[in-house]
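A.B. asks: Let me see the structure of the following:
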Amino acid sequence: MQDAYSNRTNSTEVKSVTVNITPSEVLKKGDGIIFLETSDRLQPPPLVLCALESAARVYKDRPVAFFMKGLNDTNIEKMVKKHFSVLSTLKNIYFFPLRFEEVFTGTPLHSWYIKLDVQKQNFWLHVSADGCRLALIWTYGGIYMDTDFITMRPIPIQNFLSSEHPQQSSNGIFGFSSHHNFTQECLEDFVQKYDSSLWGQQGPRLFTRILKTFCDIPVFNGTDDVTCANITLFNPQRFYPISYPAWRQYYQVWDKLTTFSDSYGLHLWNYMNSEKLTMVPGSNTLAEHLYKEYCPSIYAAILNATNKH
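C.D. replies: Prediction:
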């Protein structure tokens, strides 16, 4: 389905993106939105494209950078035109090859990475993503988002974490100024307590244990956020109003749709989606309504491809 709609749009407007521009140039203001793909996948599913489009539309004046391990200097222009042409009218999206050693250079993770036998690491796709997101936000500043977030409204805080559960932090979405002391301490702890056999050790567990060194994490009162030192910890309602056990609700028809007025974005729990449920035009599911409103170009392309089959 992906090729069916990605190639049926005008690709003449796709810019040469990263061929003649570097991440440092694009992200130098510290206000970028950063996404990652740590596998070699070059043909992203519609949810990834929706995540990119929704972020680019909400943050019109900020760069949206997608770092992809499968891209390289010789294939980048061809691959962007082939798989991302539907996003060609959004001029603030940039694509970059993801090179681990370059990302880790100058950070506490570099010495750890060059000594590492990648083949012996458990959960390497996730561990490498945990390391890259930290290193990039520490280096450049900005907001990191997993590729299964649909952005709805701008986040009004610069230095923030988000909670899925009370008194715990996720690492699926966070934002900091460059070289912030929180990300610095996370990078150092990442190396000191590295254990690839423990799920989340370098991810949510890392963020939560470092946050606890800043303060006794306050308890949420209703839908209020809490503050820990100079960091805002967002209430689960901001990004996780549908919790992971209920993830299928995104692909169901609701009797009455909610506006998610307390949320800045929604996490669709792609990791949980072993059934490979997708947004289907005409299904009247919550996912369809979200695509229509927040990533209309992707929605139109999927609808067009569906009608032609």
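A.B. asks: Going by C-alpha atoms from here, please, whenever you check contacts or count neighbours.
C.D. replies: Noted.
A.B. asks: got a list of contacts for stretch 57-77?
C.D. replies: Identification of contacts with stretch 57-77 by CA atoms under 8 Å, 6 or more residues apart in numbering yields 16-19, 23, 26-27, 31-42, 52, 55-56, 79, 90, 92-99, 151-154, 294.
A.B. asks: next structured bit after the strand or helix carrying residue 132?
C.D. replies: Using DSSP states H and E, residue 132 sits in helix 124-140. Where DSSP H and E defines the elements, the next helix or strand beyond helix 124-140 is strand 142-145.
A.B. asks: That next one packs against which elements?
C.D. replies: Strand 142-145 sits against strand 33-37, helix 124-140, strand 173-176, with contacts defined as 3 or more CA pairs under 8 Å, 6 or more residues apart in numbering; DSSP states H and E.
A.B. asks: I have a second one here; can you model it like the first so I can compare?
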Amino acid sequence: MVGLYKKSENVVSCMIKMLLSPKTNIRLPSTLRSIGTVGLFLLGCSLAAFLVFVRTHPWTQNFYVQKEMEREILPRFDRSTCCVSVDRPEDICGRPNCTSSCLEKDRVTAALENDQVKFCSDEKEKAFFLETSGTGSLNFRQACSVESLALHNPNLTVNVLFLDAPIISSATALSKLKEKYSNIRLVSIRLDEYVAGTPLEHWYHCTKWRKGPYHVSHLSDGLRFMTLQKYGGYYFDLDVIVVQPVTYYRNFVGAAADGEYVASGVIHADRGNEVINLAVKEFVSNYRSHIWAHNGPHLLLRVLKNWCEVENLQSMNYVSCRGFNILPKSSFQPVHYSNTKEFFVQRLANKTLENPTWLNTNVVGVHTFNNLSKDHPIFKNSTQIYTWLAKTHCPVIFSVAPNVF
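C.D. replies: Modelled structure (predicted):
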């Protein structure tokens, strides 16, 4: 195709040169002769601009895949402006002059549940990742986290939810994940449809949460609680590398590395679990936009203090928390967030065959704290701990990643 464009461009260039040459005697139609040399020059420029457009427009596989995904996503329905009641013409936020009945929403929601997000009907246990950037893809580090979970837990259905974005399934990382792992599902969802009918719906449409400095992080906080409330299962942040099976553990949250708080980057809850129900209610009723941890890890600690009827994390256990577990900090945060540089230090050659001292049998996953570590490069041909973790626990992604990622 590109070769054809080049040939066409050469032909047009030659024609323009011939038409502008005073030595050329060509019988042109009277219309073309009447526009003169300047007119012919402008016509040639127009043709050249058209060829440049054709050559630079993204006529690639990714472009066609994206367009196909856009067609597959359900038609948009503006839930925020529909009439919630037949008796009163008000939308979900209580504003007058709503546009149409929210009853029409039922059809779209049913289609979403039946065709795109069959989480409840899956026989396998479910796990969820949330991609909130809107890119429709994963970088190699995120893909490594997804592979590590699927690799060590073949009986889990690992769902990666892409919010408000068509999935670029031809991207290297995503195509390899789908090619190698039958238990990975990539799902594109629309947020206004996903939160419809949930406790988060009014918060999502009617509050000023988008004005806060941590609004993306807080959206992720709310959606992880809501997802587990709707479907049950495991939630994982996209910067956790799983190093052994996780399905032995149920109805839990892990302690943070400081030992004082819980970490909301990994959670499991059966569908209908009361701790998650309380977390969703607390998120909506006590939301604070200006405090980063208020609606995530601090929220869970507030809920657990009430649920377990104790005042500190050390006193929480399976009995006091009525069947909900607080796993030790070594389970998912064996390295403190202030020590993330340890993942990138070059080790001595004679130490590369040894596990790091903190990586013992109690470690289920390693939180790599992407916000703090994203600017530190990973070199494939290095002795970095991160390199060793990726090579061991996400071998497919590691094999296709660039030399520095």
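A.B. asks: coming back round to it: can you add distance to residue 118 of structure 1 and give the helices and strands packed on strand 142-145 of structure 1 back as JSON lines?
C.D. replies: Formatted as JSON lines, these follow (distance: least, CA to CA, whole Å):
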{"stretch": "strand 33-37", "distance to residue 118 of structure 1": "17"}
{"stretch": "helix 124-140", "distance to residue 118 of structure 1": "7"}
{"stretch": "strand 173-176", "distance to residue 118 of structure 1": "25"}
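A.B. asks: Helices - which of the contacts of stretch 57-77 of structure 1 land there?
C.D. replies: In helices, judged by DSSP state H, the following of these are found: 23, 26, 27, 52, 55, 56, 79, 294.
A.B. asks: Export those residues as JSON lines, with columns for neighbour count and distance to residue 205 of structure 1.
C.D. replies: Output for these, formatted as JSON lines (neighbours: other CA atoms under 10 Å; distance: CA to CA, whole Å):
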{"residue": "23", "neighbour count": "17", "distance to residue 205 of structure 1": "29"}
{"residue": "26", "neighbour count": "20", "distance to residue 205 of structure 1": "31"}
{"residue": "27", "neighbour count": "22", "distance to residue 205 of structure 1": "28"}
{"residue": "52", "neighbour count": "29", "distance to residue 205 of structure 1": "27"}
{"residue": "55", "neighbour count": "28", "distance to residue 205 of structure 1": "26"}
{"residue": "56", "neighbour count": "24", "distance to residue 205 of structure 1": "30"}
{"residue": "79", "neighbour count": "17", "distance to residue 205 of structure 1": "35"}
{"residue": "294", "neighbour count": "22", "distance to residue 205 of structure 1": "31"}
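A.B. asks: circling back: which residues in structure 2 does the helix holding residue 132 of structure 1 align to?
C.D. replies: Per the alignment by TM-score structural alignment, helix 124-140 of structure 1 matches residues 215-231 in structure 2.
A.B. asks: Buried ones in the matching stretch, by neighbour count?
C.D. replies: Within stretch 215-231 of structure 2, the residues scored as buried using 16 or more other CA atoms under 10 Å are 215, 218-231.
A.B. asks: mean deviation of that stretch from structure 1?
C.D. replies: Superposing on structure 1 and averaging over aligned pairs (mean CA distance after the TM-score superposition for structure 1), stretch 215-231 of structure 2 comes out at 0.7 Å.
A.B. asks: What's the end-to-end length of stretch 273-292 of structure 2?
C.D. replies: In stretch 273-292 of structure 2, first residue to last residue: 25 Å (CA to CA, to the nearest Å).
A.B. asks: The counterpart of residue 279 of structure 1 in structure 2: what's it in contact with?
C.D. replies: Here residue 279 of structure 1 is matched to residue 378 in structure 2, going by TM-score structural alignment. Applying CA under 8 Å, 6+ apart, we find residue 378 of structure 2 in contact with 344, 384, 386, 387, 404, 405.
A.B. asks: just to revisit the earlier point, quick one: closest of the helices and strands packed on strand 142-145 of structure 1 to residue 274 of structure 1.
C.D. replies: helix 124-140 (16.6 Å; CA to CA).
A.B. asks: does residue 159 of structure 2 sit in a helix, a strand or a coil?
C.D. replies: strand (DSSP: H, G, I helix; E, B strand; the rest coil).
A.B. asks: Relative to residue 22 of structure 1, how far out is the aligned partner of it in structure 1?
C.D. replies: Using TM-score structural alignment as the criterion, residue 159 of structure 2 maps onto residue 65 of structure 1. Residue 65 of structure 1 sits at a distance of 11 Å from residue 22 of structure 1 (criterion: CA to CA).
A.B. asks: how about the strands in structure 2?
C.D. replies: Here structure 2 has its strands, by DSSP state E, at 125-131, 156-163, 184-189, 233-236, 240-242, 252-255, 262-269, 325-327, 365-367.
A.B. asks: in structure 1, what residues pair with the fifth one?
C.D. replies: In other words, strand 240-242 of structure 2. Under TM-score structural alignment, strand 240-242 of structure 2 corresponds to residues 149-151 of structure 1.
A.B. asks: any idea how far residue 196 of structure 2 is from residue 6 of structure 2?
C.D. replies: Taking CA to CA as the measure, residue 196 of structure 2 falls 51 Å from residue 6 of structure 2.
A.B. asks: Name the residue in the two with the higher neighbour count.
C.D. replies: Higher neighbour count among residue 196 of structure 2 and residue 6: residue 196, with 17 against 13, using other CA atoms under 10 Å.
A.B. asks: Compare the contacts of residue 378 of structure 2 with structure 1 and list the overlap.
C.D. replies: Compared against structure 1 with both residues aligned by TM-score structural alignment, their matches' CA atoms under 8 Å, the contacts of residue 378 of structure 2 retain 344, 384, 386, 387.
A.B. asks: mind putting those residues in a markdown table, distance to residue 329 of structure 2 and neighbour count included?
C.D. replies: Compiled in a markdown table, these are given as follows (distance: CA to CA, whole Å; neighbours: other CA atoms under 10 Å):
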| residue | distance to residue 329 of structure 2 | neighbour count |
| --- | --- | --- |
| 344 | 21 | 18 |
| 384 | 23 | 19 |
| 386 | 19 | 24 |
| 387 | 23 | 20 |
